[in-house]
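J.: Sequence and predicted structure below; questions after.
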Amino acid sequence: MDAAITHWINSFAGQTPLLDPMMVAITQVGVPIIVLLVVVQWWVREDRTHVRHVAICAGLAFLLGLAINQGVLLFIHRVRPYDAGVSHLLIAKSADWSFPSDHATASMSVAMAFALQGLPRRALAFFAMAFLVCLSRVYVGTHYVTDVLGGTATGFLGAIIVRLLYRENTRLDRFATSIL
């Protein structure tokens, strides 16, 4: 079923001249744009200290989620769908294993960090961007749907762990949020 859904989503690749460049662009610059938008949060005027705390949480969740992925990659060696003949690749080949998706982890960890910290409008915006990044990874042929779901899970896990361990208004947090 995973291969069938992946193939169906990827079947649109190469068929629509307008959608292909958009999906390639999203897959290539989506995560950097999300990171840039988190950085920009540092200078918001409203509820500055809390938003800065959330930006730090998002960055920590991003890093922790990717670290978790590296641990998973030690045990799971899933070939990419284009190597298995399931998808048509629109971008350059990747050198690592397919599961879990680092792009999904990175984008979803940020969105989940904002959701867990009580910033729902920002969280929705980040979730929408993260969804597009995840969809683009399957569309361009570099991931299975379950790779993206696995990356989403590690991103969520990273954000939850950060939420539990990095508390607002601690001495470290007050120092970090007062920078600049």
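T.: The structure has been received and is ready for your questions.

J.: Every contact and neighbour count from this point should use C-alpha atoms.
T.: Fine.

J.: Quick one: residues contacting the residue nearest to Pro120 when sequence neighbours are not counted.
T.: Excluding the flanking residues, the one nearest Pro120 by CA to CA, 6 or more residues apart in numbering is Phe114, at 7.1 Å. Contacts for Phe114 (CA atoms under 8 Å, 6 or more residues apart in numbering) come out as Val54, Ala55, Ala58, Pro120, Arg122, Ala123.

J.: Next one: Phe114 from Ala159, what distance?
T.: 9 Å (CA to CA, to the nearest Å).

J.: hold the first one in mind and look at this next one:
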Amino acid sequence: MIFKDLNIFLFHCINSLAKEYPFLDKIVIFLADDLNTVFISFLLFLVAIQWKTYSLIFVKTLVIVLFSLVLSDVVEFFYHHPRPFQIGLEDKLIGHGATSSFPSQHTLTVVIIGFAYWFAGFKKIGMVGLALSLVVGLSRVFVGVHFPFDVAGSFIIGFMLVITTNYALKEWASRIRRINPVGMMD
């Protein structure tokens, strides 16, 4: 019960500014809905201009993000956490369906990008991605469609997915290297 109360308290702290300053609301709505699209567009631009450098990490990250979307659907099937507006907590600035609040898929996408690029050695892009994921997550709370723990959960899940994928790929590559090509010819 203490986590629920803390989650609601933190939600109110962040969401309390909604509808107070219309100009701020417009900026935060953009951050909540479109910042991840702008960042992904930038990454696509990098792939287009430097294919050899960024194509592999982009594809790997895309696969992890797609897997995270499936995982989010599985989580929702077994555990539906209501969104703030579903339990009477407002102020909601954007429309949203009554799907499960946990985890924040917008935040999760940018977190995965940040950690994937960071661990692949693209530290600057990774740091920008992680900073933007925090901005996206807080803005999703500000606009009233997520709780703070949904955002925190997205960071944990994103980190674990990237770490697990990196480990699995290293193991897979190691096993492929151990295969004796001559033995396969016999």
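T.: Arrived safely. These figures come from a predicted structure and were not determined experimentally.

J.: where does the TM-score land?
T.: Remark: TM-score between the superposed chains equals 0.84 [TM-score structural alignment, normalised by the length of structure 1]; 166 aligned residues with a CA RMSD of 1.7 Å.

J.: rewinding a little: looking at structure 2, name the residue matched to the residue nearest to Pro120 of structure 1.
T.: Aligned counterpart of Phe114 of structure 1 in structure 2: Tyr117 (TM-score structural alignment).

J.: From Thr53 of structure 2, how far out is that match?
T.: Distance, Tyr117 of structure 2 to Thr53 of structure 2, by CA to CA: 12 Å.

J.: again, but for Ile125 of structure 2
T.: Ile125 of structure 2 sits 13 Å away from Thr53 of structure 2, going by CA to CA.

J.: Helices of structure 1, residue ranges please.
T.: 2-10, 19-40, 48-73, 102-116, 120-139, 145-165, 171-177 (DSSP state H).

J.: Can you lay out the ones you listed as CSV showing distance to Tyr82 of structure 1?
T.: Converted to CSV, the helices of structure 1 look like this (distance: least, CA to CA, whole Å):
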stretch, distance to Tyr82 of structure 1
helix 2-10, 10
helix 19-40, 16
helix 48-73, 18
helix 102-116, 17
helix 120-139, 10
helix 145-165, 13
helix 171-177, 43
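
J.: Give me whichever of these is most buried.
T.: Counting by mean count of other CA atoms under 10 Å, helix 102-116 has the highest mean neighbour count of the helices of structure 1, with a mean of 28.

J.: mean shift between that helix and structure 2?
T.: Here the mean offset of helix 102-116 of structure 1 against structure 2 after fitting is 0.9 Å, by mean CA distance after the TM-score superposition for structure 1.

J.: so that helix versus helix 19-40, what angle?
T.: 50 degrees (axes from the mean of the first three to the mean of the last three CA atoms, to 10 degrees).

J.: Now do helix 102-116 of structure 1 and helix 145-165, the angle between them.
T.: 40 degrees.

J.: Find the centremost residue of structure 2, please.
T.: Leu108 (1.4 Å; CA atoms, centre = their mean).

J.: Which position in structure 1 pairs with it?
T.: Looks like Leu108 of structure 2 aligns to Thr105 there (TM-score structural alignment).

J.: show me what contacts its match?
T.: Phe62, Gly65, Leu66, Val148, Gly151, Thr152, Ala153, Thr154, Gly155, Phe156.

J.: which pair in the residues you listed spans the largest distance?
T.: Maximum pairwise distance among the contacts of Thr105 of structure 1 (CA to CA): 15.1 Å, between Phe62 and Val148.
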